[in-house]
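> Build the 3D model from these lines:
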Amino acid sequence: MHRVKRIAAIVMTVIMLAAAAGTVMANNLNDQLESVQKRMQDQQSRASQAQKQVNSVSGQLKKIQGDLDGATAEYSTIQSKLTYTEEKIEQNTEILAKAETNLTERSKVLNKRMRDIYQNGQVSYLDVLLGASDFTDFTTRMDILKRVVNQDITLITKVKAERELILQKKAELERDRAAIEQLHAAANEKRLAIAARKNEREAVLASAVNERDTAEQAYQELLETSRQIEQLIRNSQSGKGGSTSGTGIMAWPAAGPITSPFGWRTHPIFGTQRFHSGIDIGADYGDIVSAADGGVVIYSDWMGGYGKAIIIDHGGGISTLYAHNSELLVGEGERVRKGQAITRAGSTGYSTGPHLHFEVRENGSPVSPMGYLP
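As a prediction, the model looks like this:
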């Protein structure tokens, strides 16, 4: 009996120990689970925060390009003010020179008049009048005296006015010269800002070209942008009627040579294969880029690694894309004709020098432009 009780006690102890161990294990598992969940939440929070803070290569270039465009526009404004002020100085200088010439001539006449009075003595106007022999002579002398007096008054007034004009113009010139110095300083400051932005842009691009990870990121972004373009074009073309202003025969959008063809090419540093969805046409900054065919502009804005870009829908599933521009001359929804100026060539986005990236797409997918160009 005692033996049975001992066995029962042992069993109860084991059960209690097992329950306690289970509780501890459960608590440990719960703690671990909560710890893992907390770490996951922290990681998600960190990833979300990082996603907000991280700028893609395209985002960096867009910001830098915006700052560069702003600095360039301010510099152009300052240059316009500078030109206007310099023209104003030139005009005031001419007026001042003419006024000084007039003052010199009138001063000579006035000085001669003063010398004559000094040498001959001051003649009493009353003596001149009383010396008249008759009334007619009196009237004549009165008229002559009036003319002399008026001439003296006019001469003195003009000399005084010329002197005041000279003083005024000299003061204006001093103000203009001070303004010129300020404008020169402001222009120099903007030039330095532009140079700094260009250096920053070149540094980002150098990183994109020479660092494998950044280059791969840039390439993947371009692929994603290309897919977005494809979807954008398909969405734009869906539901449209058959009306089109395209001729089906395209003209060259720029006059330069092809610097990079359509299709697969090898990365110059890493040796990896890269797909080039269009052709690059050589162009200088500011060169006019023309519409390859008539159509409707369905996109006109910054487009990731493509920089400032335009897409034209020509109808019949055909569209063209023009990228890396410095300036966009037409907006979304505008109908353009073949050969119309639509952009100015540049080097925005993933570009190491000014050129035009030109694409032809059939139903959104890139095809060789050479099949459409003469």
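> going forward, measure contacts between C-alpha atoms and count neighbours the same way
Fine.
> Please list all residues in contact with residue 86.
residue 180 (C-alpha atoms under 8 Å, 6 or more residues apart in numbering).
> now residue 223
Contacts of residue 223 (C-alpha under 8 Å, 6+ apart): none.
> hang on, residue 289 packs against residue 253?
Yes. Applying C-alpha atoms under 8 Å as the test, residue 289 and residue 253 come out as touching, 5.4 Å apart.
> ok, which stretches of the stretch 151-300 of the chain are helices?
Counting by DSSP state H, counting those that start in this stretch, the stretch 151-300 of the chain has helices at residues 212-237.
> give me the element the most centrally placed residue in the chain is part of.
The centroid of the chain falls nearest to residue 69 when counting by C-alpha atoms, centre = their mean (2.0 Å). Counting by DSSP states H and E, the element that carries residue 69 is helix 57-120.
> immediately after that helix, which helix or strand?
helix 125-130.
> Now do that next one: distance to the chain's middle.
With C-alpha atoms, centre = their mean, to the nearest Å as the basis, helix 125-130 stands 80 Å off its chain's centre.
> And that helix, what does it pack against?
helix 135-210 (3 or more C-alpha pairs under 8 Å, 6 or more residues apart in numbering; DSSP states H and E).
> okay, the angle between the helix it packs on and helix 212-237?
110 degrees (axes from the mean of the first three to the mean of the last three C-alpha atoms, to 10 degrees).
> by contact count, what packs against helix 135-210?
Using 3+ C-alpha pairs under 8 Å, 6+ apart, helix 135-210 sits against helix 57-120, helix 125-130, helix 212-237.
> how about JSON lines for those, with distance to residue 366 added?
Shown next, in JSON lines, are the helices and strands packed on helix 135-210 (distance: least, C-alpha to C-alpha, whole Å):
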{"stretch": "helix 57-120", "distance to residue 366": "21"}
{"stretch": "helix 125-130", "distance to residue 366": "102"}
{"stretch": "helix 212-237", "distance to residue 366": "8"}
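> for comparison, sequence B:
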Amino acid sequence: MHQTYRRLIALTLCAGLITTAFSTQSEKLWQVSYADTTVSSDDQAQIDDLNNQYEELEEHQKEIQAQIDAAKSEKDKYLAEKNQLNGQIDNTQAQINVLTDKITLLDNMIAENNASIADLEEEIDKDYEIFRQRARASYMSGDSSTISLLLGADSFSDFLMKADITARVAENDREIIAGLEANIAELEKLQEENEANKADLNESKGTLDEKKQQLNGQVSQIQGQIEDIDALQKQYEANKAEIDKMMAQVQSEINDIYASYESQGEYTGGVMTWPVPGYTGITSYYGWRFNNTDFHTGIDISGSNIYGQNIVAAADGVVIKAQETYVQGVGYGRYLIIDHGGNISTLYGHTSQLLVSEGDHVTRGQAIAKVGSTGWSTGPHLHFEVRENGTAVNPLSGYLKP
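From the prediction side, this is the model:
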């Protein structure tokens, strides 16, 4: 359509049909500014930033795989896969999040461009109708040359007045044409941007589908596993001093969290809701374990295909800690702490995903996280603690019933 407009404008200009009698319509210009119609630099910067994030995550994924491939024996490879699998899952999930954000942004950019294109096309139609009427009026009125003005004027002052009107009309006509040209050029630019964004969108959606399949494959590798207490004991006995030091540091951090928070209200929860619905198997109980060398501050709940299952709040409360970052092989991994009032709190460790944030009010039975194997863990499970005044107590002594 706009190519046709360009040709008609050019033909009209060549015919000299725009320097004619006065028309009030020519004074109205329909222009849409560059800032109103183009994708903002902020949007493009976000796209560039998301692309960079994705590339960094892709490089990290290759590094993780390289560590697995570098293992010499099958046993070493199995252990490497077990240790790195959570990192792979987290990394793939992060890539999925980045791609999802990018797709949303591209969808918005395309929608904004479509709206701007519709507005421009409407303005071009209006401008062209004004231009067409002006050209027709010019043709019907005949040539308005300087000689015609001079011969048709009653006096020299009359000639000057007509010449001034003609000059003003010609300038308005030139502005109409300039506006049409600018809007048509802008329309073509937006259409080109949309085609590029649509191509990027389709590619990103394809990559997203691949990453989701990759994530499903990674998760399926550990769906049938449960926490391996024998392996955990062997790790502990082989690295007791290092693990004891590590756990002392973790407990110190947990104690600092409790020391800095004042419990709100009274505890009215009674017997708590079991934190992993449908999974009652306990692989490690509260108290001393590993030949009385390690004190376990909670209970571990596990079972086949538990990975990714919902963890629910044991009672109403407020999230006082939502720890997203962690070092694989260290401490509770990704965990939550919820205050239930009366200085009673619960801790949920080794999760694969948190569904709530610090400060959120949660209700009994509400999904708050997903079972995982982050931190010091040998398989998917939930480490669940109950604390009174910040001190861990046996969850099965009055708070929980399997």
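> Looking for the alignment partner of the residue nearest to the centre of structure 1 in structure 2.
Under the alignment by TM-score structural alignment, residue 69 of structure 1 pairs with residue 90 in structure 2.
> what's the closest non-adjacent residue to that match?
Closest residue to residue 90 of structure 2 apart from its sequence neighbours, by C-alpha to C-alpha, 6 or more residues apart in numbering: residue 352 at 7.9 Å.
> Is the one you found in contact with residue 334, as I believe?
Yes. If you go by C-alpha under 8 Å, residue 352 of structure 2 and residue 334 touch, sitting 6.8 Å apart.
> Looking at the alignment, what corresponds to residue 172 of structure 1 in structure 2?
So, by TM-score structural alignment, residue 172 of structure 1 is matched to residue 193.
> ugh, typo on my part, it should be residue 195 of structure 1
Per TM-score structural alignment, residue 195 of structure 1 is aligned with residue 216.
> next one: residue 53 of structure 1
So, by TM-score structural alignment, residue 53 of structure 1 is matched to residue 76.
> so how far is residue 179 of structure 1 from residue 86 of structure 1?
Per C-alpha to C-alpha, to the nearest Å, residue 86 of structure 1 is found 10 Å from residue 179 of structure 1.
> in structure 2, which strand has the most residues?
Identified as the longest strand of structure 2 according to DSSP state E is strand 344-354.
> Same question for that one: list its buried residues.
For strand 344-354 of structure 2, a neighbour-count test (16 or more other C-alpha atoms under 10 Å) marks 344-354 as buried.
> Now tabulate these in JSON lines and tack on distance to residue 386 of structure 2.
Below are those laid out as JSON lines (distance: C-alpha to C-alpha, whole Å):
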{"residue": "344", "distance to residue 386 of structure 2": "7"}
{"residue": "345", "distance to residue 386 of structure 2": "6"}
{"residue": "346", "distance to residue 386 of structure 2": "5"}
{"residue": "347", "distance to residue 386 of structure 2": "7"}
{"residue": "348", "distance to residue 386 of structure 2": "9"}
{"residue": "349", "distance to residue 386 of structure 2": "12"}
{"residue": "350", "distance to residue 386 of structure 2": "15"}
{"residue": "351", "distance to residue 386 of structure 2": "17"}
{"residue": "352", "distance to residue 386 of structure 2": "20"}
{"residue": "353", "distance to residue 386 of structure 2": "20"}
{"residue": "354", "distance to residue 386 of structure 2": "19"}
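> Just flag the most distant two among these.
344 and 352 (24.5 Å; C-alpha to C-alpha).
> neighbours around residue 334 of structure 2, how many?
By other C-alpha atoms under 10 Å, the residues close to residue 334 of structure 2 number 24.
> for residue 67 of structure 2, same thing?
Per other C-alpha under 10 Å, the neighbour tally for residue 67 of structure 2 reads 13.
> Structure 1: which residue goes with that one?
Residue 67 of structure 2 maps onto nothing in structure 1, by TM-score structural alignment.
> so what's residue 67 of structure 2 closest to, chain neighbours aside?
Nearest to residue 67 of structure 2 is residue 80, by C-alpha to C-alpha, 6+ apart, at 7.3 Å.
> wait, the one you found sits on residue 68?
Yes. The pair residue 80 of structure 2 and residue 68 passes the contact test of C-alpha under 8 Å, sitting 5.4 Å apart.
> what does residue 204 of structure 2 align to in structure 1?
So, by TM-score structural alignment, residue 204 of structure 2 is matched to residue 183.
> SS state for residue 366 of structure 1?
At residue 366 of structure 1 the chain is in strand, as set by DSSP: H, G, I helix; E, B strand; the rest coil.
> Next up, the contacts around it.
Per C-alpha under 8 Å, 6+ apart, neighbours of residue 366 of structure 1: 277-278, 359-360.
> redo that, cut-off 10 Å
226, 229-230, 262-263, 276-278, 318-321, 359-360 (C-alpha atoms under 10 Å, 6 or more residues apart in numbering).
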